[in-house]
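>>> Please work out how this folds:
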Amino acid sequence: MTITEIRSLDDPRVLAGLWALLEDSVNGGASVGFHPPLGAPANAAYWAGVAEQVKSGATVLLAAGNDDGELVGTVQLALCPKQNGPHRAEVQKLLVHSAHRRRGLGRRLLAAAEERARALGRTLLVLDTLEGREAVPLYLGAGWIEVGRIPGYTVEADGSRHATVVFYKPL
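Next up, the predicted model:
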């Protein structure tokens, strides 16, 4: 498994891999901002936006590929553009394909994001995740500090509202 930075989403194979990864994650119940089933228009629009963010340098996109070159995981760093925030970034969309979960890949992607953040001079990371999901123990186990919960943060497809858990990690 190799983790690399994707600097452009112009390669159709890379884009197809990212589409498949997001679709697998959303349709498998991951809390990443979409309701299942994830349709092609929403998937395309999301990655088009990410492509622009990557191109502008506002977002760092890291991806894990297996020995066959298939994308099986990804994570993003949204770099704070504000004058008072050049030291911080937000970890977003940590995705691991369902066939590759429970093997430490999520932790490796998180560590790679932290390493890349350090290399960019970022000393504070933040993230949030849906309360009660498997990502909560992952972040705690990786040394992230829970700040608290925001009740009713997400609205699910059935209309129910759920809390998000907010974390930070000084680097």
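>>> Could you use CA atoms for every contact and neighbour count after this?
Noted.
>>> State the three-state secondary structure for Asp24.
With DSSP: H, G, I helix; E, B strand; the rest coil as the basis, the three-state label of Asp24 is helix.
>>> The nearest residue to Ala64 once chain neighbours are set aside and Val72, how far apart?
Distance criterion CA to CA, 6 or more residues apart in numbering; nearest residue to Ala64, sequence neighbours excluded, is Ile3 at 4.2 Å. Ile3 sits at a distance of 10 Å from Val72 (criterion: CA to CA, to the nearest Å).
>>> ok, these two, which is more surrounded?
Neighbour totals were compared for Ile3 and Val72, and Val72 leads with 24 against 19 (other CA atoms under 10 Å).
>>> any idea which element Pro86 lies in?
For Pro86, there is no enclosing helix or strand under DSSP states H and E.
>>> For the protein, which segments count as helices?
12-27, 40-56, 105-119, 135-141 (DSSP state H).
>>> compare with the first, here's sequence two:
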Amino acid sequence: MKHRVSAPHRIDRLTAADFPDTVKSLAELLVDAVDDGASMGFLAPFDHETAVTWWQTQTPVVADGTLAVWVCHDTDGITGTVSLAFSQKPNGRHRAELLKLIVHREARGQGIARALLATAEAAATAAGVTLLLLDTRTGSPAEWVYSAEGWTRYGIVPAYAADPDGSLEDCSFFYKHLTTPTGS
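Take a look at the predicted model:
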């Protein structure tokens, strides 16, 4: 699936065959986000090798389709990513979790986060998903993006996750109901 952002950016879903060749670039994005203070599940210091290892552990779920990963890239390389984790619980097949929406610091302000979000939402809808969930640090720029794009905050959990420096931060939890394709 390709989705134009603003020339020369484009968004592609990674296949199982593409994924291993993209891991180093995804690791660079993740390191940039953690270095910028984003609560992505990792603590500082966070190096490229550790990020590569983490992304490599995602290979089996990308291969079996339970994790879908998109990248936004331009002529210089990958500028952003987003993932969807599809629920494997029998009573949760209608939902997925939005994960790792990351835009490199140097590429922000170009609509990439919104384009990645729209791409993931459209793919979820096409897959029959009717409910998306996510969490993000309360007060972060990401929280504003989700609210502006129609996501509903349903709660805040105090001291839910540590920032890269180890300090505990509140986390906001969001959901978004999607419509299913006609005929589903």
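>>> Now the TM-score, please.
With the length set by TM-score structural alignment, normalised by the length of structure 1, the two chains reach a TM-score of 0.93; 168 aligned residues with a CA RMSD of 1.3 Å.
>>> returning to what we had before: overlap of the contact sets of Ile3 and Val72 of structure 1?
Ala63, Ala64, Gly65 (CA atoms under 8 Å, 6 or more residues apart in numbering).
>>> What sits closest to the first one if chain neighbours are left out?
This means Ala63 of structure 1. Here the residue nearest Ala63 of structure 1, using CA to CA, 6+ apart, is Thr74, at 4.2 Å.
>>> for that neighbour, what are its contacts?
By CA under 8 Å, 6+ apart, the contact list for Thr74 of structure 1 reads Leu61, Leu62, Ala63, Ala64, Lys93, Leu94, Leu95, Val96, Leu109.
>>> In structure 2, what sits opposite it in the alignment?
In structure 2, Thr74 of structure 1 lines up with Thr81, judged by TM-score structural alignment.
>>> Run a quick neighbour tally on the equivalent of Leu18 of structure 1 over in structure 2.
Aligned counterpart of Leu18 of structure 1 in structure 2: Leu26 (TM-score structural alignment). Using other CA under 10 Å, Leu26 of structure 2 is surrounded by 22 other residues.
>>> what does the one 4 residues further on give?
Here the neighbour count serves as a burial measure; for Leu30 of structure 2 (other CA under 10 Å) it reads 29.
>>> you'd agree it is up against Ile102?
Yes. The criterion here is CA atoms under 8 Å, and Leu30 of structure 2 meets it with Ile102 at 7.3 Å.
>>> Val60 of structure 1 versus Gly33 of structure 1, what's the distance?
Taken as CA to CA, the span from Gly33 of structure 1 to Val60 of structure 1 is 19 Å.
>>> Neighbour count for those two, which is higher?
Legend: neighbour count by other CA under 10 Å for Gly33 of structure 1 and Val60, higher for Val60 (24 against 11).
>>> Report the contact partners of the more buried one.
Taking CA under 8 Å, 6+ apart as the definition, contacts of Val60 of structure 1 comprise Glu5, Ile6, Arg7, Val54, Gln76, Leu77, Ala78, Leu79.
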